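Visitor: Provided below are the primary sequence and the corresponding predicted coordinates.
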Amino acid sequence: MTDAAPLGVWSAPGRVNLIGEHTDYNDGFVLPFAIDARTAVAVAPRTDAVLRVSSSFDDSEASVQIADLDALFASPAPDSVPEWTTYPLGVAWALLHAAPETARPHGLDLAIASSVPVGAGLSSSAAIECAVAVALNELWGAELSAKDLTRVGRTAENEAVGAPTGIMDQTASMLGEADAAVFLDCRTLATEIVPLGLEPADLEVLVIDTLVTHAHSTGGYRERRASCEQGAAAMDVAMLRDLAPGDLERAASVMDEVTFRRVRHVVTENARVLETVRVLRESGPRAIGELLLASHASMRDDFEISVPELDTAVEAAMSGGAIGARMTGGGFGGAAIALVPRDRLDAVTDAVTAAFSASGFRAPRIFTVQPSVGAHRDR
């Protein structure tokens, strides 16, 4: 351990996906935005070739892990490390492989703290990855672009952590802007900033964290991804991105009913993302409520990744006066979001709280988030 003063502090946000769920790994379209809950990493120099990471989550000290840089280059993380360390160590490993030969990797102490809720579908993992990535990119002189760093984060998540996610979370965390969403084409990785206009519309995004935890590296996520691959193969296309709503009639005739419903979700969700971008540009955020509701229904019925708590959150939010609501994130737990007029925040919060109590569910955590800027150096 070093007693040296920190060289600086870098941070990256979690994200809310406004619409476009499970489309990313199908080469489709997504529309996430960065939020004002962030993960910060303070970095101090070392005199050896050791990368040491420590963290403090929920006011309790987490384990620490020390990795030798030469060993890290060969493997993303030593054996038997605490699970959370695979995220920062995985980023270091991926960045070592992506960096040019002119980079100067050296030992560092990384201390990580976060206000992004874990397990809520707000991408606490990408916030860690992107905060560490921008710090190491600067301090090791890698000079990788922001889009390069999104790929570093995805590589860490896929290969070090073992979660078969797409690149949406890292893109939102790296490229987010205030009161705007990031429209991402997951095939070309082209991005466009889409103004949300929540402030002039007197709207807030309310997050309803069900406190039902999920993990992307477990079976449900993998099964859905496998179904998508099977559906694409049945339709003789590279990815489900290559299908349009007009192809669904034929799709129903060449695959089993469950696979068809998985395919239908992805195809119609891609169409909803494109429509949401159009409506935001032409009519503003108060006009997208029905699209959010249709997205939730598709995830509930066709992709089957909702849970009773999420359905209750969406229904209660609407009864309290929300414009639209949907679950967000990978599913099987996590959070729902509701687009709420500012003067209805209390009513929606009360409606959701009462509905959870009546259903015998654990009381949810309810809070607002603001679309915010992406990863950067704080000081």
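Guide: Yep, that arrived.
Visitor: hey, let's count contacts and neighbours off CA atoms from now on
Guide: Will do.
Visitor: for this structure, which helix is longest?
Guide: helix 257-283 (DSSP state H).
Visitor: Quick one: name whatever helix or strand follows that one.
Guide: helix 289-301 (DSSP states H and E).
Visitor: mind listing what's buried in whichever helix or strand comes after that next one?
Guide: For helix 289-301, the following helix or strand on the C-terminal side (DSSP H and E) is helix 308-319. Across helix 308-319, burial judged by 16 or more other CA atoms under 10 Å covers 309-318.
Visitor: Who are the packing partners of the next helix or strand after helix 308-319?
Guide: Sequence-wise, the next helix or strand downstream of helix 308-319 (DSSP H and E) is strand 324-328. With contacts defined as 3 or more CA pairs under 8 Å, 6 or more residues apart in numbering; DSSP states H and E, strand 324-328 has these neighbours: strand 8-19, helix 289-301, helix 308-319, strand 335-341.
Visitor: Can you lay out the buried residues of helix 308-319 as JSON lines showing distance to residue 268?
Guide: Shown next, in JSON lines, are the buried residues of helix 308-319 (distance: CA to CA, whole Å):
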{"residue": "309", "distance to residue 268": "24"}
{"residue": "310", "distance to residue 268": "21"}
{"residue": "311", "distance to residue 268": "20"}
{"residue": "312", "distance to residue 268": "23"}
{"residue": "313", "distance to residue 268": "23"}
{"residue": "314", "distance to residue 268": "20"}
{"residue": "315", "distance to residue 268": "21"}
{"residue": "316", "distance to residue 268": "25"}
{"residue": "317", "distance to residue 268": "24"}
{"residue": "318", "distance to residue 268": "22"}
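Visitor: Tell me if residue 204 really is in a strand.
Guide: Yes: assigned with DSSP: H, G, I helix; E, B strand; the rest coil, residue 204 falls within a strand.
Visitor: Report how many residues lie close to the residue lying closest to it once chain neighbours are set aside.
Guide: Counting by CA to CA, 6 or more residues apart in numbering, residue 340 is the residue found nearest to residue 204 once chain neighbours are left out, at 5.3 Å. When counting by other CA atoms under 10 Å, one arrives at 28 neighbours for residue 340.
Visitor: so residue 340 makes contact with residue 205?
Guide: Yes: the pair residue 340 and residue 205 qualifies as a contact (CA atoms under 8 Å) at a distance of 6.3 Å.
Visitor: shared neighbours of these two, which are they?
Guide: Residues touching both residue 340 and residue 205 (CA atoms under 8 Å, 6 or more residues apart in numbering): none.
Visitor: Over to residue 86. Which of the three states is it?
Guide: Under three-state DSSP, residue 86 comes out as helix.
Visitor: ok, it to residue 71 distance?
Guide: Separation of residue 86 from residue 71 (CA to CA, to the nearest Å): 14 Å.
Visitor: for comparison:
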Amino acid sequence: MIQIEGGVTAAKGFKAAGIFAGIRKKKKDMALIYSEVPCKAAGTFTTNIVKAAPVKWDMEMVRNSPFVQAVVVNSGVANTCTGSVGMGYCKDMAVTTGSCLGIPAESVLVASTGLIGKQIPIDKIKLGIQNLVPILGNSTEDGILAAEAILTTDTKKKELAVTIELGGKPVVIGGMCKGSGMIHPNMCTMLSFITTDVAISKELLQEALSADIKDTYNMISVDGDTSTNDTVLLLANGMAENPEITEKNEDYEKFYRALNYVNTYFSKRIAEDGEGATSLFEVKVINAVDKEQAAKLSKSIVSSNLTKAAIFGNDINWGRILCAMGYSGAEFDPDQVDLYFESSAGKIKLIEDGIEVFYRKEVAAEILSKSEITVTADIKMGCSQATAWGCDLTYEYVRINAEYARKYTTNNYLII
């Protein structure tokens, strides 16, 4: 597997565009992804009972539409808790996109992100779609513009592409995502759009995505809030012309590993770009009885606000970590736990068999001062492990979330 330049337009046959449509204040706010040929589609969606209209539309289309060929996205307004009018606007977006591209409305997926409870400015969005279609392109720059247009409180674009060889043919997986706040395990406030030219059955495409999010997007947490619009879409158009993957053979495993690489990268980028964050906080639980135990423990640690605040303050308060492990719901023996902190400044052991060992506090503080920090908990019960990702909890996070309505709202729309 080789990482290559590009993102959502890197795979053969995919085009994209991003523009300012006037939904947000001065920032690009609409994106379009288009495949030259029909795609097989897979999707995973928020576990929140309150689901946005675009989530409901996409769940139906991914399940029942014979193929997908485009995804249209707006940022600034989420189209959530908007009733039948909001669902009608999803159809309007799909119909307008389909008409402009000459494809069925049922082959168009839609996504929205932003303020909950406001109707989307459908006239601006329709005009935006009409302006997006003529400028669709397959260049790296076209992909960048699309990646920028889906951001909300994110501070940077998030895109990646890799290539592998399947059946003697080069296959590309590329994509883009957004996510910064309202991030918590079991799908988070994020949109992720992954495109690939692999030839694979729809059933195995969905199975690969559903299995992989358990180790990637479902293992990140910024603030403990699971959103209403979480969507991961995976489109495969088959233009690589590899022998179609119809069973779990070696080619399937290679594709799955590449997909995991892309989704792991996106998960870490979302976590480190958490609202107000200054560092990526990675938690590894090793030597667990099984994967489920390790995942529960690592997610509990990475979601602990007390631990996240300690990371921000460069405070080696390891008691908060053991406390978070203790209420995780996973059984373990605290008298067997070894705990390590690590960063580019080095690695130290803090506790052994549940008891604090000697370490130099100035060395520990230096380790915690770096932009990427890893906590490893060895529970000495088996051979399984899991990794979760989060970020520190800062004053800036509180400021951003306290000032949304006052600072970012214009004409009843949240500008983020």
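Guide: Looks like it arrived, so ask away. For clarity, every value in this text was computed on a predicted model and none was experimentally measured.
Visitor: For the two chains, what TM-score is obtained?
Guide: Laid over one another, the chains give 0.32 as their TM-score (TM-score structural alignment, normalised by the length of the first structure), with 213 aligned residues with a CA RMSD of 7.2 Å.
Visitor: picking up where we left off before, out of the helices and strands packed on strand 324-328 of the first structure, the one nearest residue 191 of the first structure is which?
Guide: Residue 191 of the first structure sits nearest to strand 8-19 of all those, at 14.7 Å, using CA to CA.
Visitor: Could you point out the helix or strand that follows that closest one?
Guide: Assigned by DSSP H and E, the successor of strand 8-19 of the first structure is strand 29-45.
Visitor: packing partners for that following strand?
Guide: strand 8-19, strand 108-114, helix 124-139, helix 168-175, strand 180-185, helix 257-283, strand 365-369.
Visitor: Can you check what angle separates it from strand 365-369?
Guide: 90 degrees (axes from the mean of the first three to the mean of the last three CA atoms, to 10 degrees).
Visitor: Measure how strand 29-45 of the first structure sits relative to strand 324-328, angle-wise.
Guide: Going by the same axes, to 10 degrees, strand 29-45 of the first structure makes 50 degrees with strand 324-328.
Visitor: Which helix or strand lies directly C-terminal to strand 29-45 of the first structure?
Guide: strand 50-57.
Visitor: Buried ones in that next one, by neighbour count?
Guide: Buried residues in strand 50-57 of the first structure, counted by 16+ other CA under 10 Å: 50-55.
Visitor: hang on, residue 325 of the first structure packs against residue 297?
Guide: No: using CA under 8 Å, residue 325 of the first structure is not in contact with residue 297; the gap is 10.2 Å.
Visitor: quick one: common contacting residues for these two?
Guide: Counting by CA under 8 Å, 6+ apart, nothing touches both residue 325 of the first structure and residue 297.
Visitor: Tell me which of the helices and strands packed on strand 324-328 of the first structure lies nearest to residue 369 of the first structure.
Guide: strand 8-19 (8.6 Å).
Visitor: packing partners for the closest one?
Guide: By 3+ CA pairs under 8 Å, 6+ apart, strand 8-19 of the first structure packs against strand 29-45, helix 124-139, helix 168-175, helix 257-283, helix 289-301, strand 324-328, strand 376-377.
Visitor: between the ones you listed, which one is nearest to residue 13 of the first structure?
Guide: Comparing these under CA to CA, the one sitting nearest is strand 29-45, at 4.0 Å.
Visitor: any idea of the angle the closest one forms with strand 108-114?
Guide: Going by the same axes, to 10 degrees, strand 29-45 of the first structure makes 130 degrees with strand 108-114.
Visitor: how about strand 29-45 of the first structure: buried residues?
Guide: 29-45.
Visitor: That one relative to helix 124-139, how many degrees between them?
Guide: 50 degrees.
Visitor: before we move on, back to that, which other helices and strands contact the longest helix of the first structure?
Guide: strand 8-19, strand 29-45, strand 191-195, helix 219-234, helix 248-254, helix 289-301.
Visitor: please redo it, this time with the cut-off set to 7 Å
Guide: strand 29-45, helix 219-234, helix 248-254, helix 289-301 (3 or more CA pairs under 7 Å, 6 or more residues apart in numbering; DSSP states H and E).
Visitor: between those, which one is nearest to residue 92 of the first structure?
Guide: Per CA to CA, nearest to residue 92 of the first structure of those: strand 29-45, 13.2 Å.
Visitor: I figured residue 236 of the second structure hits residue 38, correct?
Guide: No: using CA atoms under 7 Å, residue 236 of the second structure is not in contact with residue 38, being 8.5 Å away.
Visitor: Could you check which of the two has the larger neighbour count?
Guide: residue 236 (28 against 20).
Visitor: Okay, that one and residue 39 of the second structure: tell me how far apart.
Guide: For residue 236 of the second structure, the distance to residue 39 of the second structure equals 5 Å [CA to CA].
Visitor: on that earlier part again, for the buried residues of helix 308-319 of the first structure, which one is nearest residue 254 of the first structure?
Guide: Once CA to CA is applied, the member of the buried residues of helix 308-319 of the first structure that ends up nearest residue 254 of the first structure is residue 311, at 30.9 Å.
Visitor: Tell me the spacing between that closest one and residue 293 of the first structure.
Guide: Distance from residue 311 of the first structure to residue 293 of the first structure, by CA to CA: 11 Å.
Visitor: And for residue 273 of the first structure?
Guide: With CA to CA as the criterion, residue 273 of the first structure and residue 293 of the first structure are 13 Å apart.
Visitor: Settle it for me: which of these two has more neighbours?
Guide: Applying other CA under 10 Å to residue 273 of the first structure and residue 293 shows that residue 273 carries more neighbours, namely 25 against 20.
Visitor: give the contact list for the more buried one.
Guide: 19-20, 29-31 (CA atoms under 7 Å, 6 or more residues apart in numbering).
Visitor: Max pairwise distance over those: which two?
Guide: Going by CA to CA, the pair spanning these furthest: 19 and 29, at 9.1 Å.
Visitor: So the residue nearest to residue 204 of the first structure is in contact with residue 289, correct?
Guide: No: under the criterion of CA under 7 Å, residue 340 of the first structure is not in contact with residue 289, lying 9.8 Å apart.
Visitor: Which element, helix or strand, includes residue 235 of the second structure?
Guide: strand 231-236.
Visitor: show me where the stretch 1-150 of the second structure has strands.
Guide: 2-4, 14-19, 30-45, 68-77, 108-115 (DSSP state E, counting those that start in this stretch).
Visitor: now the ones you listed in CSV, with distance to residue 55 of the second structure?
Guide: As requested, those are exported to CSV (distance: least, CA to CA, whole Å):
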stretch, distance to residue 55 of the second structure
strand 2-4, 31
strand 14-19, 21
strand 30-45, 7
strand 68-77, 12
strand 108-115, 7
